[in-house]
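[1] return a 3D structure for these sequence lines:
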Amino acid sequence: MPQSDPSTSTRARHAEPAKEAGAPEPAGNRDAFFDNAKYLAIVLVAVGHAWEPLRDDSKVVTALYTTVYAFHMPAFIIISGYFSRSFDAAPRRIQRLVTGVALPYVIFEVAYTLFTRWSDQAPDRPISLLEPLYLTWFLAALFIWRLTTPLWRIVRWPLPLALGVAMLATMSSGIGEDLDLQRALQFLPYFVLGLCLKPEHFELVRHRAVRVLAVPVLVSAFAVAYWSRPYMSPAWFYHRDSAEEIGAPALAGPVMTLAVFGCSTVLVVCFLALVPRRRMWFTALGAGTLYGYLLHGFVVQGVKPFHVYDYVHGPLGVAAVSVVAAVVVTLLCTSAVRRVFRFAVEPRMAWFFEAAAGRRTTTAPSPQRRVGVE
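    Now for the predicted structure:
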């Protein structure tokens, strides 16, 4: 990576057409900032899941959990949206969508169902591709979001429209669990926000004033989460349920949608402001965050039958669980693990698309026209 002018090199890389998340990219072309952000976000996801069984015993852990959940998935989704800007439903991008999102969804949905039959002692749990289990909801949602990307790229007011969809979703208690559509619709504005962002927007968080304010804002968010626990359900930040399912009037849904979106977006800005811009020891792990995300769920589920949380007590126990979760998800993002599980997370399926690829080759446009498409 050139060292003469980091900000200039970052803008130059951003200026190129964005590549959708999951697409292979030479290491030299990757932006350290985004890889750092993805790695740190996935660590927070894993630590949040490790805190989940401890919430009932500690108001501090509950407040930490709520604060982290207010921005870690929104940050991940915004970045996914930003790198989906180039999705145009061309055949090669549909192929990537199938191999990088749809097929891993099927594989991990089946794998999680079989695994949780043991971990949850539910031998009769059926395999259902329509009801995402545990972490697979993100793949189902990403498939929907990316398929609709061309629409969001041509409408006049994409973000207000996406917020309107999310607001209506919170008022609809009958959406059901098919493809976890409630969560896909409520998280949609963050993906659309990512689609709307430009490189210069990410440059804004580099300003010293933003970095200075980031820490006190995050601390204030924790304080509010701690204080408001008896008065407000943290379920608003999970985006899994409608307003009535949370226990609030249906008309509270649209109001809370806007409030939560504003709060989460501010916290995402604070998070991104604290993300290092230079290459770090963990930068290369940012390319494997989907592996860490999908695989760490087996660890979380796998410890259930052993009741390990019965031995976790006090601040030291919480700290130990946090460190173990961070270490585990870090190892799952390494290149060695990625090589082993690439067949499931990034299946090639060249045999499946070979005929279509051959037809495109025989009818390929002239090189001059291809340049415009690529």
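[2] going by C-alpha atoms from here, please, whenever you check contacts or count neighbours.
    Will do.
[3] tell me where the stretch 101-250 of the chain has helices.
    Along the stretch 101-250 of the chain, counting by DSSP state H, counting those that start in this stretch, helices occupy 103-119, 137-147, 149-154, 158-170, 181-196, 199-204, 208-228, 243-246.
[4] please identify the most buried of those.
    helix 181-196 (a mean of 24; mean count of other Cα atoms under 10 Å).
[5] for that helix, the distance to its chain's centre please.
    The chain centre lies 11 Å from the centre of helix 181-196; the measure is Cα atoms, centre = their mean, to the nearest Å.
[6] do stretch 269-276 as well
    Put simply, stretch 269-276 sits 16 Å off its chain's centre (Cα atoms, centre = their mean).
[7] touching it from outside, list them.
    Among residues not part of stretch 269-276, those counted as contacts by Cα atoms under 8 Å, 6 or more residues apart in numbering are 33, 36-37, 40, 205-206, 210-211, 213-215, 217-218.
[8] mind putting these into a markdown table with distance to P347?
    As requested, these are exported to a markdown table (distance: Cα to Cα, whole Å):
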| residue | distance to P347 |
| --- | --- |
| F33 | 27 |
| N36 | 25 |
| A37 | 25 |
| L40 | 25 |
| V205 | 36 |
| R206 | 37 |
| V210 | 40 |
| R211 | 39 |
| L213 | 43 |
| A214 | 39 |
| V215 | 40 |
| V217 | 41 |
| L218 | 39 |
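[9] another for comparison:
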Amino acid sequence: MAVQIGLLVGYFGQIGQSFSLSRTFVFFPFFLLGYWVTTEQVMWLRRKSVRIISIFVMAAVAIGIYYAPEIKTGWLLASKSYGDLGLPQYGGIARFMVYITAGIMAASILAWIPRKENVLTALGSRTLYVYLLHGFFIQFFRETNFFNVNSVFDLPLLALVATFIVLLLSSKPVLGVWQPFIEGKMSILKKTLTQKRAGENAS
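    Below you'll find the model as predicted:
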């Protein structure tokens, strides 16, 4: 049902970028799947056969992106109607193909996620903040033309900028400020204040 709603909203031009309604409906199936999926199911993807298949899947998608760079990013951003994307009648089929491709790609990447915890594990648990807050940086770059990728030599700098944004939005100060708005609780602020008071009392 969530997938059907995600496909249908594209036919209504009134459901667009306002309050990110279109993105909310289109991306909801992935959040729902993430809520339902179990550890055992994720571990099943780590089988050798699945990993081998995932390599071919990722290579095929990479080749497709290379030879079809004119694909409109609106299909990935999910913020525009099918009419705006040039497929007013068959947009549902195109979005369904995007769903399938995204699902297969997600499974291919999960097949290579390590079991052991490392320095990146904590950052991985904070990706919701990065996802919800990175738009401020994107909008800033768009409005100011602060950073443009014009050649392959700009890619390393782009990677550094992206890494900085991820680390910043995953930091505890940012989490503490935005947790009440994103998670509806203030455990980080309370813990910080408790530790600060304990330090003051100890001194």
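[10] quick TM-score on the pair, please.
    Once superposed, the chains reach a TM-score of 0.74 (TM-score structural alignment, normalised by the length of the second structure), with 187 aligned residues with a Cα RMSD of 2.9 Å.
[11] ok so, going back, pick the one among the contacts of stretch 269-276 of the first structure closest to Y291 of the first structure.
    Nearest to Y291 of the first structure among the contacts of stretch 269-276 of the first structure is L40, at 13.9 Å by Cα to Cα.
[12] can you tell me how far E183 of the second structure sits from T24 of the second structure?
    E183 of the second structure sits 17 Å away from T24 of the second structure, going by Cα to Cα, to the nearest Å.
[13] scratch that, T73 of the second structure
    T73 of the second structure is 17 Å from T24 of the second structure, by Cα to Cα.
[14] just to revisit the earlier point, nearest to H307 of the first structure, out of the helices of the stretch 101-250 of the first structure?
    That would be helix 103-119 among the helices of the stretch 101-250 of the first structure, by Cα to Cα, at 10.9 Å.
[15] now that closest one against helix 137-147, angle please.
    160 degrees (axes from the mean of the first three to the mean of the last three Cα atoms, to 10 degrees).
[16] counterpart of V165 of the first structure in the second structure?
    In the second structure, the residue paired with V165 of the first structure is I5, using TM-score structural alignment.
[17] surely its match touches F25?
    Yes. Using Cα atoms under 8 Å, I5 of the second structure is in contact with F25, at 6.7 Å.
[18] and K116 of the second structure, what's its match in the first structure?
    Matched to the first structure by TM-score structural alignment, K116 of the second structure sits across from R278.
[19] that match and D35 touch, don't they?
    No. When contacts are counted by Cα under 8 Å, R278 of the first structure is not listed as touching D35 (10.2 Å).
[20] ok, the two, which is more surrounded?
    Per other Cα atoms under 10 Å, whichever of R278 of the first structure and D35 has more neighbours is D35, with 24 against 13.
[21] my guess is that one contacts W281. True?
    No. Judged on Cα under 8 Å, D35 of the first structure makes no contact with W281 at a distance of 11.2 Å.
[22] pull out the buried positions in the longest helix seen in the first structure.
    What stands out as the longest helix in the first structure, according to DSSP state H, is helix 252-274. Neighbour counts over helix 252-274 of the first structure (16 or more other Cα atoms under 10 Å) mark 253-254, 256-257, 260-261, 264-274 as buried.
[23] now what about the next helix or strand after it, what contacts it?
    Scanning forward in sequence from helix 252-274 of the first structure by DSSP states H and E, the next helix or strand is helix 289-302. With Cα under 8 Å, 6+ apart as the test, helix 289-302 of the first structure has contacts from 38-39, 42, 45-46, 49-50, 108, 112, 115-116, 119-120, 134-136, 328-333, 338, 341, 345.
[24] contacts only, for V3 of the second structure.
    26, 29.
[25] measure it to G92 of the second structure for me?
    For V3 of the second structure, the distance to G92 of the second structure equals 11 Å [Cα to Cα].
[26] same question, P69 of the second structure
    Taken as Cα to Cα, the span from P69 of the second structure to G92 of the second structure is 21 Å.
[27] do the same with S171 of the second structure
    Distance from S171 of the second structure to G92 of the second structure, by Cα to Cα: 39 Å.
[28] and for S170 of the second structure?
    To G92 of the second structure, S170 of the second structure is 35 Å away according to Cα to Cα.
[29] hang on, the earlier thing: how about the match of K116 of the second structure: what's its closest non-neighbour residue?
    A32 (6.1 Å; Cα to Cα, 6 or more residues apart in numbering).
[30] nice, that's everything, thank you.
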